[in-house]
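1. Show me how the following folds:
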Amino acid sequence: MITGKELIEWGFKPGKWFAGAIETAQNMERDGQSADAIFTYLQTLQPVEIMPRTNRLPFSVFLEPESDIERENLALVTGAMDALMRVPTVQAGVVMPDACPAGTIPVGGVVATKDAIHPGFHSADICCSMAITVFKRKDDPKRIMDVAEKITHFGPVVGDHRNGRVMPGAIAAAFEANPFLADIVGSGHANTGTQGDGNHFLFVGHLRSTGQPAIVTHHGSRGPGALLYKRGMAAAKRHTKIVSPRTPEGAAWLDAESKAGREYWDALQTIRLWTRNNHLGIHDRIAAALGNAIVDRFWNEHNFVFRRSDGLFYHAKGATPSFAGFSPDDDGRTLIPMNMSEPILIARHKDRKEALGFSPHGAGRNMSRTRYMREMIGARAVKDVMRQETAGLDVRFWCGKPDLSELPGGYKSAAQVVGQIGKQKLAEIVDHVDPYGSIMAGDWEQDAPWRKKKAGK
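-> Here you go, the predicted structure:
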């Protein structure tokens, strides 16, 4: 009776396929087929290992450094992209002007792949996005801020925190119908009406063109998106371990045409709908509380996977699409934020080929939050930093404790990024939302249980 040991002696490599191969070989042997016939047939069953490229593909870089810190940042970004361009599914890549290193793929990086969806290329903050609502009546911006602060919720969801709201039935049904989402419907309900921490915000300002007040929100898919990412990565690692075990885990992928790949793609679209509903639901409640009519609104994601007419999957890790039809509800406009003290840009598409049809998603960073706090903030008093960084703005931190790493000084020069958008023809800036103020989560982790425990030790 043919055994696994014998197959290994014949030169076959063990793996997930091995148990089935042994059974097939034994059945063929019982049917009286020769060892040569069995060997020949098993060769058709053995998975062919897809090897990473020895040499990377070229990629475009639109980041123009102007200081030593920016040159250091660029070196880290291009180093990460260099590794990505060796992944066998990758066909093209680009670095945006706001790029900064962040693990497998830089923030501000775009990678196009063939027949493959890489969860690690969009990360846990799936569908991080922007939404704007413009009001008809010119309202007191402080009043808008006060109303928004009462209605929204930033930071972690504690328990089943629904604020009396649930996601629409059609979206809940889509969750239930998808294997990746079916058992996290509760997370979708619990996170509805909430926003994130870190760099996520609710921005109040006015259109430069008309003076009309506007609110802009920035957040992703919260708890359900993070859970989907975790499951997608697990499935991708299982697949890639079989077909391309030498590919780094962070670059693992799902075969887009496989059952799991199609289900994951469908789950991404459902999470997109959840996120859109969450943005606009918050806006609707603010509009209702203000008693002000809505005259315009649109939204766009900048941390997602897009499929273009060429059939490739464009993974944007913090990059704004700048090509027509990037989503079913694209109206030709996108939002590009900078920092709380700078206008949010309203842009139209340019679809520059060398940029893969993308533009920056914001101002980006030149260094990590930790390094910024250590080298730029240091021992300076919080009130002094706040006074300097937020002069003339109404800046509020929802948990009550400022997150100094999110102040304007933590970001790249907005003027520099805006200049590069124009110079490189990455998007057409058609209007601005000038700032009155912003609400952010703040440093809620200061009082987190794990921090207190660590401090106690």
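2. From here on, just use CA atoms for contacts and neighbour counts.
-> Noted.
3. What are the boundaries of the strands in the stretch 251-400 of the chain?
-> 254-255, 294-307, 313-317, 319-321, 333-336, 344-348, 358-360, 394-397 (DSSP state E, counting those that start in this stretch).
4. quick one: contacts for the spatially most central residue of the chain?
-> By C-alpha atoms, centre = their mean, the chain has its centre lying nearest to Asn303, at 3.1 Å. For Asn303, the contacting residues are 122, 125-129, 315-320, by C-alpha atoms under 8 Å, 6 or more residues apart in numbering.
5. who are the neighbours in contact with the residue lying closest to His118 once chain neighbours are set aside?
-> Spatial nearest neighbour of His118, excluding adjacent residues (C-alpha to C-alpha, 6 or more residues apart in numbering): Trp253 at 4.4 Å. Trp253 makes contacts with 116-119, 233, 236-237, 239-240, as judged by C-alpha under 8 Å, 6+ apart.
6. go on, Val110?
-> 93-95, 314-317, 319, 356, 358.
7. Ok, Ala391 next?
-> Taking C-alpha under 8 Å, 6+ apart, one finds nothing in contact with Ala391.
8. Distance to Asn191 for the strands of the stretch 251-400 of the chain - can I get that in CSV?
-> CSV is the format used below for those (distance: least, C-alpha to C-alpha, whole Å):
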stretch, distance to Asn191
strand 254-255, 27
strand 294-307, 18
strand 313-317, 23
strand 319-321, 25
strand 333-336, 24
strand 344-348, 26
strand 358-360, 28
strand 394-397, 19
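9. To compare with the earlier structure, here is another sequence to fold:
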Amino acid sequence: MAKLKLRGKDLIEIGYPQKGKVISIAIDAMLKHYRRERKDKVIQRLKSVLKNPEKYLGDGIFGKIAEELTTPVHIEAKQLETKRAPFTIFGENGIQEEAKHQLYTALKLPIARAGALMPDGHAGYGLPIGGVLATKNAVIPYGVGVDIGCRMCLSIYDIPASYLEGHKDKYVHMLQEHTKFGGFETHRSINDHEIFERTEFKEIPTVKKLFKKAYRQLGSSGGGNHFVEFGIVDVSDVNNEFNVPVGKYLGILSHSGSRGMGANIAKHYTKLAIQQTPLPGEAKNLAWLDLDTHDGQEYWLAMNLAGDYASACHHDIHKRLGKALGSRPLAMVENHHNFAWKEIVNGEELIVHRKGATPAQKGVLGIIPGSMTAPGFIVRGTGNVHSLQSASHGAGRQLSRRKAKQTITQSDIKKQLKDHGVTLIGGGIDEAPMAYKNIHHVMANQTELVEVVGSFTPKIVRMDR
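-> As a prediction, this is how the structure comes out:
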């Protein structure tokens, strides 16, 4: 069948207004979703939307056309405010100036209401890594990050920690056999999961196209700093919420996100945000989507789906390894970062972005990892309002990936691993332990944000490559 040919005059003839952007929006949508359909059928669809646009508000394909017909979105260049919204920086002396300036720019957005920077902070795109920003009725895709819903997940098993050394080959084989990394490794057998029944996969066109990729990548981990580790869990708080007696246990810790699905969602909606809220050059990547618009609502649904998908991936990883262990976990502790939540800040509902920051509301548990040779910590949030109830999401980089590759050798890494009794499967020079800040210094700079409940010491680490 020939490709659909649709012109502006075709829409004007059936009554579409020439003013505004509705004609270009309609043509783009039809060519994208109905490019092989007969022109008369497409025109009939567009007539139906024009006749009753309210009926189509929220529709995955026609919603944006309907929105423009009912309440046209006026795009104009946005200017930054001269004053910053209130903010607090934790561990300021250990944070690069570039990361601080990225936060300062974000705080001048007209939608910004409050912000914070965690002690593991370093430069990123848009918001810095470790950046927290509360906005009014708007979400910033690059304030969430490319790896939407990236998260930590820890399973604690009633297996003596000494088994890791005594049966090391067995655990190395488990990681090699039951974990997959990067853009191409996938499991031969995919486990069914209720996430794939979600209506977003059917109703949001951008997400619908990602279904097959998401299904194929379930239970796998990304590249970069993503990992799955066997290690020693040391529970130190007798009053821990997960009811595990004080002592040392075998644990599995994973770090990964929403894989290709989240990355594609981030790319698509960042492009829309930049088109809809153009900003000065230094703030370009902080473009936002108004939550009262079709695209804003669609991104919010897609973001939450990606976050739940990231959680499903972790649960699948832990389920596979638990089956190989032949044991059920005593407890599981997990948390998102790279996400946005609706929360009450200073008596007002705001959108709190945590890009590389751990939720730390009072009593909420989370995990803050170190590096492959440094311990991570199970923590309990204190609900500190100055950090917008957040804490660091890890040790944070002190060397960029490029700098790490230029200054660190494989011999340096091997010595570090040997000194700490760690076995590494995969992993690049850019993820060397020396590329990260001292986790103990980072934790010392956030004692008012979290309480330590226990620790996790890596012993067998699997990463990409």
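10. What's the residue nearest to the centre of the first structure aligned with over in the second structure?
-> When the second structure is aligned by TM-score structural alignment, the residue opposite Asn303 of the first structure is Asn338.
11. any idea how far Lys284 of the second structure is from the residue lying closest to that match once chain neighbours are set aside?
-> Of all residues not flanking Asn338 of the second structure in the chain, Lys355 sits nearest, at 4.3 Å (C-alpha to C-alpha, 6+ apart). Distance of Lys355 of the second structure to Lys284 of the second structure, given as C-alpha to C-alpha, to the nearest Å: 17 Å.
12. Between those two, which has more neighbouring residues?
-> Neighbours per residue, other C-alpha atoms under 10 Å: of Lys355 of the second structure and Lys284, the larger number sits with Lys355, 33 against 16.
13. Identify the residues contacting Gly332 of the first structure.
-> Contacts of Gly332 of the first structure by C-alpha under 8 Å, 6+ apart are 323-325, 348-349.
14. let's see 7 Å
-> 324, 348-349 (C-alpha atoms under 7 Å, 6 or more residues apart in numbering).
15. Tabulate those in a markdown table, adding columns for neighbour count.
-> Conversion of these to a markdown table gives the following (neighbours: other C-alpha atoms under 10 Å):
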| residue | neighbour count |
| --- | --- |
| Ala324 | 16 |
| Arg348 | 21 |
| His349 | 22 |
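16. Which of the residues you listed are conserved in the second structure?
-> Contacts from these that recur in the second structure, judged by both residues aligned by TM-score structural alignment, their matches' C-alpha atoms under 7 Å, are 324, 348-349.
17. Redo those residues as TSV? Include distance to Ile69 of the first structure.
-> Shown next, in TSV, are those (distance: C-alpha to C-alpha, whole Å):
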residue	distance to Ile69 of the first structure
Ala324	35
Arg348	31
His349	31
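18. what do we get in the second structure for the residue nearest to His118 of the first structure?
-> Checking TM-score structural alignment: Trp253 of the first structure goes with Trp288.
19. any idea how far its match lies from Ile351 of the second structure?
-> 11 Å.
20. shared neighbours of those two, anything?
-> What both Trp288 of the second structure and Ile351 touch, as defined by C-alpha under 7 Å, 6+ apart, is the set 138-139.
21. Run through the helices of the stretch 301-450 of the second structure in chain order.
-> 401-407, 410-420, 439-444 (DSSP state H, counting those that start in this stretch).
22. I believe Gln102 of the second structure is in a helix; please confirm or correct that.
-> Yes - Gln102 of the second structure forms part of a helix when assessed by DSSP: H, G, I helix; E, B strand; the rest coil.
23. For it, give me its contacts.
-> Taking C-alpha under 7 Å, 6+ apart, one finds 126-128 in contact with Gln102 of the second structure.
24. go on, Gly223 of the second structure?
-> Here Gly223 of the second structure is in contact with 181-182, 464 (C-alpha under 7 Å, 6+ apart).
25. Out of these, which sit inside strands?
-> Using DSSP state E, no member of the contacts of Gly223 of the second structure falls within strands.
26. between those residues, which is nearest Lys9 of the second structure?
-> Gly182 (47.6 Å; C-alpha to C-alpha).
27. Next, work out how far apart the aligned residue in the first structure for that closest one and Ala324 of the first structure are.
-> Residue correspondence to the first structure (TM-score structural alignment): Gly182 of the second structure is matched to Gly155. Counting by C-alpha to C-alpha, the gap from Gly155 of the first structure to Ala324 of the first structure is 34 Å.
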